[in-house]
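# Build me a model from this:
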Amino acid sequence: MEEVEVVVAHHDCATLRVGDVFLKIDADQTRTDVEVEAMAMAPIPTPEILWRKPPVLALAALPGKALGRLGEPSTASSAAWTAAGAAVRKLHDAPLTPRPGRSVDELASSLDAECEWLVTTGVLPKNLVERNRGIAETVLRPWTPAFIHGDLQVAHVFVDGDEVTGVIDWSEAAQGDAHFDLASLTLGHREHLDDVIAGYGTDADLDLIRAWWSVRSLLAIRWLTEHGFDISMPGGEIDVLRSA
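Reported below is the predicted structural model:
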């Protein structure tokens, strides 16, 4: 008899695995609508949708394994990371998804609110927050929108050997800055940034990627804290901010 594995569970949604089937349970069907639409549009491999009966979306498991995990060294080859960069480039060159992403003003407002929370609650030292807020300023400029995944953390990219077999969790897909995806993929794995860029192309701006590392980490910590995640794990968001 196959067991039920809880892949992830928090206040927003939960994902269960039963054999080769993943069951995503989300009370907010808007996120699921975005995910289904984005997977249909994406020019790169995505999980097969087996069925949908709100609030559940059933997906087939992808072959291979995750490219890595935040806070852990990646065992994937350099060629696999390069292939991931090439897949991201293919996505960013595709026609735009109709969903508008966050504007520069909205991003700046979110940064201000999260930085104030981090300092007033004492979660992080003021000087660490201010230093990274200064680095984050780099991304606050007009950008040419691309079709972005929106949550392209390393655990969402699956590889088999040196090939990308698929990308999961598309509920944040939108129009946005391509550098955000590149930063999300390499967050906590800066040693593979050159491999990713080798596959993606040399027109990527490394300073913007590093600035997005700070942005993503500053914006994530409150949510992670409120949903029971360990924000102090080695290689996680706090370590990323300290190394900026």
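# Every contact and neighbour count from this point should use C-alpha atoms.
Will do.
# For this protein, which segments count as strands?
Using DSSP state E, the strands found in the chain span residues 4-9, 13-18, 21-26, 49-53, 56-60, 65-66, 146-148, 157-160, 163-167, 174-176.
# Of all the ones you listed, which one comes closest to Trp212?
strand 174-176 (12.3 Å; Cα to Cα).
# So Ala14 is in contact with Lys24, correct?
Yes. Counting by Cα atoms under 8 Å, Lys24 is a contact partner of Ala14 at 6.0 Å.
# more neighbours, the two?
Each of Ala14 and Lys24 has its neighbours counted (other Cα atoms under 10 Å); Lys24 has more, 22 against 16.
# If we ignore the residues flanking it in sequence, what's nearest Val6?
Excluding its sequence neighbours, the residue lying closest to Val6 (Cα to Cα, 6 or more residues apart in numbering) is Leu16, at 4.7 Å.
# any idea how far the one you found is from Glu226?
Leu16 sits 21 Å away from Glu226, going by Cα to Cα, to the nearest Å.
# can you give me the helices for this structure?
Ranges of helices within the chain are 29-41, 78-92, 104-120, 126-136, 178-186, 193-200, 206-226, 237-243, based on DSSP state H.
# For the ones you listed, give me a markdown table that also has mean neighbour count.
A markdown table is the format used below for the helices of the chain (neighbours: other Cα atoms under 10 Å):
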| stretch | mean neighbour count |
| --- | --- |
| helix 29-41 | 17 |
| helix 78-92 | 22 |
| helix 104-120 | 15 |
| helix 126-136 | 17 |
| helix 178-186 | 25 |
| helix 193-200 | 20 |
| helix 206-226 | 20 |
| helix 237-243 | 18 |
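# Tell me which of those lies nearest to Ala9.
Per Cα to Cα, nearest to Ala9 of the helices of the chain: helix 206-226, 12.1 Å.
# For that closest one, name the packing helices and strands.
helix 104-120, helix 126-136, helix 178-186, helix 237-243 (3 or more Cα pairs under 8 Å, 6 or more residues apart in numbering; DSSP states H and E).
# for those, which one sits closest to Lys53?
That would be helix 178-186 among these, by Cα to Cα, at 29.7 Å.
# what's the angle between the closest one and helix 78-92?
Between the axes of helix 178-186 and helix 78-92, defined by axes from the mean of the first three to the mean of the last three Cα atoms, to 10 degrees, the angle is 150 degrees.
# and helix 178-186 with helix 206-226, angle?
Using the same axes, to 10 degrees: helix 178-186 against helix 206-226 is 60 degrees.
# Please generate a structure for the following sequence too, so the two can be compared:
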Amino acid sequence: MSNKNYNNYSIAKKTIAVVFLSLIGMLNVMAQTGTVTRKFYMKGYNNHPDTCLTTLFINDGSFSGLNLTLSCFDKGVKIKAGLETKNRPNCLTDFINELKFIKEKYIEWSSIAKENGVKKYSKEIGYYKNNPALFLQATKNGFEYYQDMKIAAIHEVHAMFNVDEKGECNVFMGWNGIPFIRTKGYNEGMLTSYPIKETFSVSQVCFNFNSEQQIQSLIDALNLETAKSELLNKTEKDKNLDSLFK
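Predicted coordinates for the structure are as follows:
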């Protein structure tokens, strides 16, 4: 083989290898499309852990949305929150960084409180403007209610560190009196119809953590890289199962 032909052959091999690797990369990215649902934990009633859920939406390997459940002190009401992403490309990263800072402060201040026998004390850890911005949906008595507003109901966060009368520490982020609305029917007229609205307000919606492990459980649930790996592994597992049924 002449040097010229050998060089052409070598270039062709490299080109094929690059194309092949690119195709593998594209397939992996395509496999990283879907949703990943995970659990995280917060302080619930009577100090029992409250199991909540996050659902990460991933499109071609990129973050595209987040839903999560929140604690609500109103009996029979369930709250689902959606992270506002349209005008906030870094909202997930910002949210995770805030949680990491809050966890660090919780560890530091809890240690100080226990060493000094502190009880009945509160102090703000941090104030966060516009993040996380959460749209809320409520379910009550089997009916779904929505926010009657164009901006997110939750767009300001005051993270509070608290020590109760027993010396137990927690981090609390709460929002009071959030209104919800639903259309329960229509008043039919001769020429027009008018929606019949039903409204109610929840007394409080919150994040409420009483251990660093609980805060970390939410941080882990929001981890995009491990979520993408889960999607890829699921795709491979499904392929292996499909191969059994020929």
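# tm score of chain vs chain?
Comparison of the two superposed chains (TM-score structural alignment, normalised by the length of the first structure) gives a TM-score of 0.20, and 94 aligned residues with a Cα RMSD of 6.7 Å.
# before we move on, back to that, could I get the strands of the first structure as a markdown table with distance to Asp112 of the first structure?
Output for the strands of the first structure, formatted as a markdown table (distance: least, Cα to Cα, whole Å):
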| stretch | distance to Asp112 of the first structure |
| --- | --- |
| strand 4-9 | 28 |
| strand 13-18 | 27 |
| strand 21-26 | 29 |
| strand 49-53 | 38 |
| strand 56-60 | 35 |
| strand 65-66 | 33 |
| strand 146-148 | 24 |
| strand 157-160 | 31 |
| strand 163-167 | 31 |
| strand 174-176 | 20 |
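# Between the helices of the first structure, which one is closest to Leu59 of the first structure.
Taking the helices of the first structure one by one with Cα to Cα, helix 29-41 is closest: 10.5 Å.
# now the angle between strand 21-26 and the closest one, please.
Relative orientation of helix 29-41 of the first structure versus strand 21-26 (the same axes, to 10 degrees): 140 degrees.
# Glu198 of the second structure and Thr183 touch, don't they?
Yes. If you go by Cα under 8 Å, Glu198 of the second structure and Thr183 touch, sitting 6.3 Å apart.
# Check the gap between Leu23 of the second structure and Ile16 of the second structure for me.
Separation of Leu23 of the second structure from Ile16 of the second structure (Cα to Cα) stands at 10 Å.
# re the thing from before, run a quick neighbour tally on the residue nearest to Val6 of the first structure.
Neighbour tally, Leu16 of the first structure, other Cα under 10 Å: 17.
# With His179 of the first structure as the reference, measure out to it.
31 Å.
# Same check on Glu35 of the first structure?
Counting by Cα to Cα, the gap from Glu35 of the first structure to His179 of the first structure is 21 Å.
# Also Asp160 of the first structure?
25 Å.
# and Ala133 of the second structure, what element?
Per DSSP states H and E, Ala133 of the second structure falls inside strand 121-140.
# In terms of secondary structure, what does that strand contact?
Where contact means 3+ Cα pairs under 8 Å, 6+ apart, strand 121-140 of the second structure is packed against strand 77-83, helix 91-115, strand 143-146, strand 154-163.
# Determine the set of other helices and strands touching the lengthiest helix in the second structure.
Taking DSSP H as the criterion, the second structure has its longest helix at helix 3-31. Helix 3-31 of the second structure sits against helix 224-244, with contacts defined as 3+ Cα pairs under 8 Å, 6+ apart.
# picking that back up, quick one: the helices of the first structure as TSV, columns for distance to Val167 of the first structure too.
Formatted as TSV, those follow (distance: least, Cα to Cα, whole Å):
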stretch	distance to Val167 of the first structure
helix 29-41	9
helix 78-92	9
helix 104-120	25
helix 126-136	27
helix 178-186	11
helix 193-200	15
helix 206-226	19
helix 237-243	22
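# The ones you listed: which one's closest to Val7 of the first structure?
helix 206-226 (16.0 Å).
# okay, the angle between the closest one and helix 193-200?
Helix 206-226 of the first structure runs at 110 degrees relative to helix 193-200, counting by the same axes, to 10 degrees.
# in terms of contact, does Leu70 of the second structure touch Val77 like I think?
No. Assessed by Cα under 8 Å, Leu70 of the second structure is found out of contact with Val77, at 10.5 Å.
# between the two, who's got more neighbours?
Leu70 (20 against 16).
# Contacts only, for that one.
Contacts for Leu70 of the second structure were tallied using Cα atoms under 8 Å, 6 or more residues apart in numbering; they are 52, 78-81, 205-207.
# make it 10 Å
42, 50-54, 78-81, 136, 205-208 (Cα atoms under 10 Å, 6 or more residues apart in numbering).
# Sort out which residues of the helix or strand containing Val36 of the second structure are buried, please.
Element membership of Val36 of the second structure [criterion: DSSP H and E] is strand 34-43. For strand 34-43 of the second structure, a neighbour-count test (16 or more other Cα atoms under 10 Å) marks 34-36, 38-43 as buried.
# Check which helices and strands that strand is in contact with.
Where contact means 3 or more Cα pairs under 10 Å, 6 or more residues apart in numbering; DSSP states H and E, strand 34-43 of the second structure is packed against strand 49-59, strand 62-72, strand 169-188, strand 193-209, helix 212-221, helix 224-244.
# mind giving me CSV with these and columns for distance to Ser122 of the second structure?
What follows is these, written out as CSV (distance: least, Cα to Cα, whole Å):
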stretch, distance to Ser122 of the second structure
strand 49-59, 22
strand 62-72, 21
strand 169-188, 10
strand 193-209, 14
helix 212-221, 17
helix 224-244, 33
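# what about those, which gets the closest to Ser111 of the second structure?
With Cα to Cα as the criterion, Ser111 of the second structure lies closest to strand 169-188 of these, at 9.6 Å.
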